[in-house]
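Asker: the following comprises the amino acid sequence and a computationally predicted model.
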Amino acid sequence: MKKLILVFGFLFSGAVLAAGGAKVPLDAANNDLTDKASLQRGAMMFNNYCLGCHNMQYQRYERSFKDLDIPNKIGQEYLQFTGEKVSDHIKSAMPQDDAAKWFGAPPPDLTLVARVRGADWLYTYLRTFYADESKTFGVNNKVFPNVGMPHVLQELQGLPQETYEQRMVDGEMKPRYVGLKSDGKGVLNAEEYDDAVRDLVNYLEYVGEPGRLKLETIGKWVLAFLVVLFIFVYLLKKEYWRDVH
């Protein structure tokens, strides 16, 4: 079942987000899944800016609230907007049939997007939208050209523009692309926006594998047990073969 979910998540995300990917250097997200405050801010970011279009239908509100130390009452007040139960899955109120008409395909479910794409890909993707009037939503993306969604975080970042500078090439001055620069109309500065995106990606990575930290802890204890067991097994072997050798 998990393999089927991963396959469908990959196919639908590719259909909605773009026609193809671009090979650009990815920035390190440097997530910390033990940072509960970051995960709480990321949950707020997702529910305010992403849930309008995207489902997270394999994660329940209750599971997120419990893992992120959010009291149910607080979670319902600030993270649930359409009267869902705490036990409900996290689903968008947007009808999927309508979404398919508006975007060309239903927006992909994001429960496993961090496992499919990777945290660094998501972190770079959300920071590389830029103005492109030739596109339907007036934006494009460096990581995923021909992106089929608007820049939903434009309120926070502003609208980045491609910037160029004149460089001498073969004895002739030519414009050379040097990066993206926001128009300054966002409510956050560049550093604050990067931190906000990191929180969102941190939350998406957690949702992709909610039990990861617990499994890693169990794994460490298992390895410690095997080391101790190996010592006793080795001593037993020495004792057993002592008379033979």
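Answerer: Sure thing, it's come through.
Asker: drop to CA atoms for contacts and neighbour counts, all remaining ones
Answerer: Noted.
Asker: ok, which stretches of the protein are strands?
Answerer: Remark: strands assigned in the chain by DSSP state E are 56-60, 89-90, 129-131, 139-141, 160-169, 172-182.
Asker: which helix of the chain spans the most residues?
Answerer: For the chain, the helix that runs over the most residues, judged by DSSP state H, is helix 212-241.
Asker: which parts of that helix are buried?
Answerer: Residues of helix 212-241 include none that count as buried (16 or more other CA atoms under 10 Å).
Asker: this is the other structure I want to compare:
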Amino acid sequence: MTDHWIVRLACAAALMFGVAVADAAEGAKTLQAGNDLSDRASLQRGAQLYMNYCSGCHALKYLRYSRMAADLGLSEEEVMNNLNFTGTPVGEPIPVTMPKAQAEKWFGKMPPDLSLIARVRGSDWVYTYLKSFYLDPTRPLGWNNTVFPNASMPNPLWEMQGLQHAVHGKPENPGEDPPVVGLKIAQPGNMDPGQYDQAVRDITNFLEYAGEPAALKRQKLGVWVILFLALLTFLAYLLKKEYWKDVH
């Protein structure tokens, strides 16, 4: 038993170290997403934004349309008419819109499924990533990202955010490329910064939900579980007093 616990602790430490190394390698400080799974309106907006701007390249193979409808307070008809662009049956997982052949032609491979991206990377990482694209003429698609350098995708939300340019600092050593020390909007989008932050927060909120849909029900049940445990503790205290009253 002791050996098993040692192995588990070692694995957990290795995982945390690996995540820390990965974040350090990608080199950007993440922002606080501030998303809230209990905000149903945010989840609904996030689903709409995801389906319109992200589902063309990224699937959610662990989330079904029917489950999304039930969890987000939408009817299956609303989901199928407004959020389903592939004609996939309501009981099936959410596929990618773009055909595989075109994805391989344009990007070299199929873009990754995003069902678990918020669980793997964290909501703060997703939120910061969507705010950190900038124009980079040296990249094949003309875009780069400070959180995920040399990302092989353009900014899908550029119309809302606008076009960002990198602000470069001085290189630490001669011959090195100047580091990106900040980002600056060069051409505004159709949203102001506050509106865009909320849009990204909504998408992040939806992706956190997609990674673990049961979390919504677990949070609701948690209150009742705590109340039950409090009542059980009180009854156990009364029972203890009854058993020990003659002793005292």
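Answerer: Everything's here; your move. Just so it is clear, the structure is predicted and the values come from calculations on it, not from any experiment.
Asker: superposing both, give me the TM-score.
Answerer: Counting by TM-score structural alignment, normalised by the length of the first structure, the TM-score of this superposition works out to 0.80. Behind it: 221 aligned residues with a CA RMSD of 2.7 Å.
Asker: hmm, back to that, export the strands of the first structure to a markdown table and tack on distance to Lys238 of the first structure and mean neighbour count?
Answerer: Shown next, in a markdown table, are the strands of the first structure (distance: least, CA to CA, whole Å; neighbours: other CA atoms under 10 Å):
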| stretch | distance to Lys238 of the first structure | mean neighbour count |
| --- | --- | --- |
| strand 56-60 | 52 | 19 |
| strand 89-90 | 56 | 20 |
| strand 129-131 | 65 | 23 |
| strand 139-141 | 64 | 23 |
| strand 160-169 | 69 | 14 |
| strand 172-182 | 65 | 13 |
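Asker: so which of these gets nearest Val113 of the first structure?
Answerer: Ranking the strands of the first structure by proximity to Val113 of the first structure (CA to CA) places strand 56-60 first, at 9.7 Å.
Asker: helices and strands around the closest one, which ones?
Answerer: On a contact count with 3 or more CA pairs under 8 Å, 6 or more residues apart in numbering; DSSP states H and E, strand 56-60 of the first structure meets strand 89-90.
Asker: so where in the second structure does the strand it packs on end up aligned?
Answerer: Per TM-score structural alignment, the counterpart of strand 89-90 of the first structure in the second structure is residues 93-94.
Asker: give the aligned range of the longest helix of the first structure in the second structure.
Answerer: Helix 212-241 of the first structure lines up with residues 215-244 of the second structure when matched by TM-score structural alignment.
Asker: could you pull out the helices for the second structure?
Answerer: Using DSSP H, the helices of the second structure run over residues 2-26, 40-53, 65-71, 76-82, 100-107, 117-121, 123-130, 158-161, 193-211, 214-244.
Asker: my read: Tyr123 of the first structure touches Val201, true?
Answerer: Yes: between Tyr123 of the first structure and Val201 there is a contact under CA atoms under 8 Å: 6.3 Å.
Asker: residues that sit against both of the two, list them.
Answerer: Ala29 (CA atoms under 8 Å, 6 or more residues apart in numbering).
Asker: of those two, which one has the most company?
Answerer: Neighbour totals were compared for Tyr123 of the first structure and Val201, and Val201 leads with 31 against 24 (other CA atoms under 10 Å).
Asker: how close does Glu216 of the first structure sit to Glu84 of the first structure?
Answerer: 32 Å (CA to CA, to the nearest Å).
Asker: that older thread, closest one to Ala22 of the first structure among the strands of the first structure?
Answerer: strand 139-141 (9.2 Å).
Asker: which part of the second structure matches the closest one?
Answerer: Under the criterion TM-score structural alignment, strand 139-141 of the first structure matches residues 143-145.
Asker: give the full set of residues in contact with whatever residue of the first structure lines up with Ser115 of the second structure.
Answerer: For Ser115 of the second structure, the aligned position in the first structure is Thr111, judged by TM-score structural alignment. Shown in contact with Thr111 of the first structure (CA under 8 Å, 6+ apart): 55-59, 204, 207-208.
Asker: what do you get for Thr30 of the second structure?
Answerer: Per CA under 8 Å, 6+ apart, neighbours of Thr30 of the second structure: 124-125, 128, 147.
Asker: quick one: the match of helix 212-241 of the first structure to chain centroid distance?
Answerer: 34 Å (CA atoms, centre = their mean, to the nearest Å).
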